[in-house]
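Undergrad: okay, sequence plus prediction incoming.
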Amino acid sequence: MKARDLVVLLGVIGIVLMMVLPIPTLLLDILLVINIAIALMILLIAMNTKEALEFSIFPALLLITTLFRLALNISTTKQILGTGHAGEVVQTFGQWITQGQVAVGLIVFLILVVVQFIVITKGSERVAEVAARFTLDAMPGKQMAIDADLNAGLINEQQAKERRQKIEREADFYGAMDGASKFVKGDAIAGIVILIINLVGGFIIGMASMGMSFSEAAEKFSTLSIGDGLVSQIPALLISTAAGLIVTRSASKGNLADELSSQMFAYPKLLYIVAGTIAMLGAFTPIPIMSTWPFALLLAYAGYRMQQMLDRKAIEHEQLEEEQEIEEVRSPESVINLLQVDPIEFEFGYGLIPLADTQQGGDLLDRIIMIRRQCALELGLVVPVIRIRDNIQLKPNEYVIKIKGNVVARGELLLNHYLAMSPGYDDETITGIDTVEPAFGLPALWVDETMKERAEMSGYTVVDPPSVVATHLTEMVKKHAHELIGRQETKSLIETVKEQYPAIVDELIPNVLGVGDIQKVLAKLLREKISIRDLVTIFESLADYGTYTKDADVLTEYVRQALARQITQQYSVSGETLHVITVGPALERKIAESVQQNENGTYLAMDPGTTQQVYQRFNEQVGRLVQSGHQPIVLASPSIRMYLRQLMERTMQDIPVLSYNELEPSIEIQSVGVVNV
């Protein structure tokens, strides 16, 4: 056994022996002083702890100190009633509080006991009880939070173990404090009982055994009883205050001095108000100026100094932030952050800032939200967040659209004008600034407010600048949708389908196809503006044919055939007749003969002369179909559709190429031209 362990054991045994063995007066004085010193030390420790667990021995210490005070009470009572003298410490405290007036001293002592018992002890007891209850109630949630952090990899096993132990210690501590606070309450009651015993017993013994008169016995034993009560109750009051501080510091992060200085004096201007109020009390009330104005000046000066300190800290904080920003720029991590490319960016010159500034009436942000919703409905694609920023390198009225850091479109706007597009014939009375509609490349005019109504009456399509931007941005997102869907986006779509159709996803991935294979098929569909919203049908088709081939082009053809109803409705509004350009037998045979195969799959290798001839024939037929007011659609056999698409997308990317198997049998088809070689 260590020496300090032996000292503690002997100390506890000595406390018990004090209750039955007589103690010399000199030793009793020393023990009373030690009791006061221990209580003061406990209070100071409680004021300087940052967390309650830093003083986790407090409940046990509370029991030992209470037992020590009761043992001293019993020893002093034996001295008072036995000899009429309890040492210099008790005598000094009694004379100091009574000052020759026993009644006043007795009243002061009773007030002290009431303050300790009703205010501090009862309050500490209630706080400890509530803290213990809420700590126990919060344990399951804290344990689950630790498990979640551990599963997410935010903490390791050792850190999780330490956190669990801390939670258990907190629960044990507050539970022990709930019980230990009853010791303080019992100590206060015992102090009152011992005072009454000393007073009554002292009167009787003084008059019966010591031959004192009533007044002499009352004065002597009242003084000793009050002194004895003060010597025990003052340390009890200090320890009760320490108990209250310990159990009320659950929400604090520093010691008491730090919290007081940072929270009580965080608003210097309020000190000026308090100083002015105190000064007015001295000026307009009978309270002497010498009692109020010095304190008011002190408060005002304190507020001034605190304001200076806060201003200095604010400057230091700004300098520290600037230094941190400089360090971040210099650090390798800052360079790594620059490598990140936003999927979609919209940059504009300073003249177009009102488009995005809501305070100036700009609704571009709301329009972008609608663009993302529209693309989700039409294409089945979750468009990434569109980054909006101003760029001083652009012209004031210019804007650019970037896809993965590369400019794919640009345009210019006149905010105080409207874009008027001709209905097919020009009205010479409509005047404005010649321009080109950015989304579709149509000729248009920028007209002012006075010309707007005249243009609308003449049949022009008139739109405001925000609508021009929204239309242009929507078309660019649709055109480059295949670039916006990667493996991560595909994985998110797969997880969405798996929530309601787990069987098809489990069969398809990874037994039949991988995420990368599915991503290629979805990208090829979006490249030709085929919606991927019906993912269930797409996955069903991939699961059926993915066991026979892994070629993304071939799988895409099978998926397109499975989406025949959707494709038919996309190009035939309300079941109208489809006006198409068909491919002649000679051209089909030429394309089939030009198909080559390598280790990466099949591709079209047609000679340049034939290719140029095919382009010319298609341009003629498309021009005729556009002049007749119909959307140009090319119809080919399923075996050559994807190769014909590869051929045409180089010069006529926006012309849809369909196969016979991609159209519903009920749709009426009218061929308005045949392309042959």
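TA: Now that the structure is in, tell me what you want to look at. Numbers count the residues shown, from 1 in each chain.
Undergrad: only C-alpha atoms from now on, for both contacts and neighbour counts.
TA: Noted.
Undergrad: the residue nearest to Q143 when sequence neighbours are not counted and P59, how far apart?
TA: Excluding its sequence neighbours, the residue lying closest to Q143 (CA to CA, 6 or more residues apart in numbering) is R164, at 6.8 Å. To P59, R164 is 21 Å away according to CA to CA, to the nearest Å.
Undergrad: what about T76, neighbour count?
TA: Number of residues near T76 (other CA atoms under 10 Å) recorded here: 28.
Undergrad: how near is it to T98?
TA: For T76, the distance to T98 - CA to CA - is 18 Å.
Undergrad: equivalent analysis for D258, please.
TA: Counting by CA to CA - D258 and T98 are separated by 38 Å.
Undergrad: and if you look at L414?
TA: For L414 relative to T98 (CA to CA), the value is 93 Å.
Undergrad: please say which of the two ends up with more neighbours.
TA: T98 (21 against 18).
Undergrad: hmm, the more buried one is touching I107, no?
TA: No - between T98 and I107 there is no contact under CA atoms under 8 Å: 9.6 Å.
Undergrad: against that first model, consider the following:
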Amino acid sequence: MALKDFSVLVSVIMIVVMMVIPFPPLLLDFLIMLNISLAITIILVAMNTKEALQFSIFPSLLLLTTLFRLGLNVSTTRSILTNKTGGEVIETFGSFVVGGSVVIGFLVFLILVIIQFIVITKGSERVAEVAARFTLDAMPGKQMSIDADLNAGMISDKDARERRRKIEQEADFYGAMDGASKFVKGDAIAGIVITVINIIGGLIIGIVVHKMPVGEAASTFTLLSIGDGLVSQIPALLISTATGIVVTRAASDGNLGTDITGQIFAYPKLLYIVAAVVGLIGVATPISPMLTFPIAGIIAFAGYQMQRNLEQAEEHAETAAGEEEAEELKSPESVTGLLTIDPIEFEFGYGLIPLADKNQGGDLLDRVIMIRRQLAIELGIVVPVIRIRDNIQLQPDEYVIKIKGNRVAGGEIHLDQYMAMSAGIEDETIRGIETIEPAFGLPALWVNEEMKDRAELSGYTIVDPPSVVSTHLTEVIKNHAHELLTRQEVKSLIDNIKETAPAVVEELIPNLMTLGEVQKVLMRLLKEKVSIRNLGVILETLADYSPKAKDPDLLAEYARQALSRQITSQYINPGESLKVLTAGASVEKLMAESIQHTEHGNYLSLDPETSQKIYQMVLDQVNRLQQSGIQPVLLTSPAIRMYLRQFLERYMPDLPVLSYNELEPDVEVQSVGVVNVT
């Protein structure tokens, strides 16, 4: 055990011993002066802390100092009543400090107790109680703010953990202060009771035991009791004041002295008004100008000096800022920083600032957090931090979404209106601004609050502006997820799966496949919106087939077949049949015959006329099914699925193309159309 830990334990034990074993007056004098020194130290530390958590031990220290004072009270009371003395310090406070007057001493003691009990202790107790309640109530909001800053890239994961830990410590601290302040209140009450007991008990013992005259007994024991009370109450008053300072400290960058001088004297021109008022008091009242004019002069001179210092500081700050900016422009780092491109950017015009401003009710940052969590579950990837910023070059109600610095989507939002989309039956009485729903390209209307209620009654789907934006952002990220999956992201995913399945990772990488080759397979899966969350199955499949095949497209097909249960559940609910378009025999034969095999891979080679025929047939069938309310799925054989998908993705990127091997055997498949070429 360390020496400092041992000394604290011994000190606590000595407090208990002090209550039981009589101490000589000399030792009591030492302990009383130690108590006063400790109280002065505590209040000075409280004044110099920048925030409450820098003095986090204060609640426990408050309890120990209170226990120490009470133990000291017991020892001094025993000494006074037994030996008619409490030591040199108590006698000094009883005679010299209060002038030897019982009445003056009692009044001074009573004033100190009233100040401590009614003013400082009661106020500190209330502030601690309210601070504890408000700190607990504010915890969820602070946690969300940290998540928003982390999501926006303003802080790192380490900073977020430190801020969360600080919030927890603040809640614990103010909760402890709420309870510890009750000890200060009890200590003030105990001080009054102990002093009264000393006076009455001393008077009785002086007359009965020591055979002293009534006047002498009253004078002796009353002065000693009051001296003992003053010796106890002065440190208690200091520590109570320290309690108030700690619990009332707001967040700042300086200690109490710096804050007082910096904030009270932050407006030097106001000191001129103060000086004028003080001078006017000397002229308009019987108070002598000889008293008020020097004070007014000192205040006016202080205001002049502070105003001059502030102006010089502002000039120096402007000069330093200009020099720093010039140096930054000259440095090579300033150019290098411009090369960094954010993976995902969301920019908006100034009219959409309320979307992201929490003070105006915006919850976009919170929605972005939920989007990242949702996509982690749906796609199995960690979406990079989404950079959110305003852009004055955009129209006020316009927003754009960028992937790796390039615009991929955008839209226009009316914050004071709602987007209304019909379920297929238009109501001509619904009036609004015609628009296109940005995420899925559906026709819609922007309607006001009054028209919104009518649209809901007519069966329209009503969406508020923040939901429109978040839905669009989610769909854009889904469509471009494969572009966001870098080698570094793949390494992070593999490192994560390695903790639970190290064998397959060690077998596959780097012996059979490189990190880049695994990345290409995963990118092909994400491009067709196949989740890679079940990464263990994908890696197992790659480990099985990579010794035989090196083509990423072919390996992705094997991975799709291994994920058949997942793919099946993606397009069909349990107990329902899957309605599909089927690639006819003519299309399959034509595709199979057009596959060209080269040493660099396989590709589809179709003449333009045949390509146009196949595309037109697929488009006609898809439009027919969509008009019937059926979301089409194209089903084909495993041999040509990959090539048919590559052929159609440029024209119909959202059309799912599945092979028979990607469906579970127990799924009921219902063909609602056949694609053939005549």
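TA: Thanks, I have the structure now. What you see is a predicted model, and the numbers here were worked out from it, not measured in a lab.
Undergrad: now what about the TM-score between them?
TA: Scored against TM-score structural alignment, normalised by the length of structure 1, the superposed chains reach a TM-score of 0.57; 416 aligned residues with a CA RMSD of 3.2 Å.
Undergrad: higher neighbour count, R164 and P59 of structure 1?
TA: More neighbours surround P59 than the other of R164 of structure 1 and P59, with 20 against 17 (other CA under 10 Å).
Undergrad: how close does that one get to F173 of structure 1?
TA: 8 Å.
Undergrad: same question for M264 of structure 1.
TA: Between M264 of structure 1 and F173 of structure 1 the computed distance is 29 Å (CA to CA).
Undergrad: compare these two and say which one has the larger neighbour count.
TA: Ranked by neighbour count (other CA under 10 Å), M264 of structure 1 and F173 place F173 first, with 23 against 10.
Undergrad: make sure I have this right: the more buried one is in a helix.
TA: Yes - counting by DSSP: H, G, I helix; E, B strand; the rest coil, F173 of structure 1 falls inside a helix.
Undergrad: what residue of structure 2 takes the place of it?
TA: In structure 2, nothing lines up with F173 of structure 1, judged by TM-score structural alignment.
Undergrad: and L44 of structure 1, by the same measure?
TA: With TM-score structural alignment as the criterion, L44 of structure 1 matches nothing.
Undergrad: list the residues that contact L44 of structure 1.
TA: A242 (CA atoms under 8 Å, 6 or more residues apart in numbering).
Undergrad: hang on, it in a strand?
TA: No - counting by three-state DSSP, L44 of structure 1 is not part of a strand but helix.
Undergrad: now it: how far from L256 of structure 1?
TA: 10 Å.
Undergrad: can you check R560 of structure 1 too?
TA: 72 Å.
Undergrad: cool, and L414 of structure 1?
TA: L414 of structure 1 is 63 Å from L256 of structure 1, by CA to CA.
Undergrad: what's the matching range in structure 1 for the helix or strand F134 of structure 2 falls within?
TA: Element membership for F134 of structure 2 (DSSP states H and E) is helix 122-151. Per the alignment by TM-score structural alignment, helix 122-151 of structure 2 matches no residues in structure 1.
Undergrad: list the contacts of whichever strand or helix holds I640 of structure 2.
TA: Element membership of I640 of structure 2 [criterion: DSSP H and E] is helix 638-648. The contact list for helix 638-648 of structure 2, computed with CA under 8 Å, 6+ apart, reads 553, 557, 588, 591-592, 603-604, 615, 657-661.
Undergrad: how close does that helix sit to structure 1?
TA: Taken over the aligned residues, the distance from helix 638-648 of structure 2 to structure 1 averages 0.7 Å (mean CA distance after the TM-score superposition for structure 1).
Undergrad: roughly how far is that helix from the heart of the chain?
TA: Computed by CA atoms, centre = their mean, to the nearest Å, the chain-centroid distance of helix 638-648 of structure 2 equals 47 Å.
Undergrad: ok, stretch 5-21 of structure 2 next?
TA: 43 Å.
Undergrad: hang on, L394 of structure 2 packs against F348?
TA: Yes - with contact taken as CA under 8 Å, L394 of structure 2 and F348 are classed as touching, separated by 6.7 Å.
Undergrad: which residues in structure 2 does stretch 570-590 of structure 1 align to?
TA: Under TM-score structural alignment, stretch 570-590 of structure 1 corresponds to residues 570-590 of structure 2.
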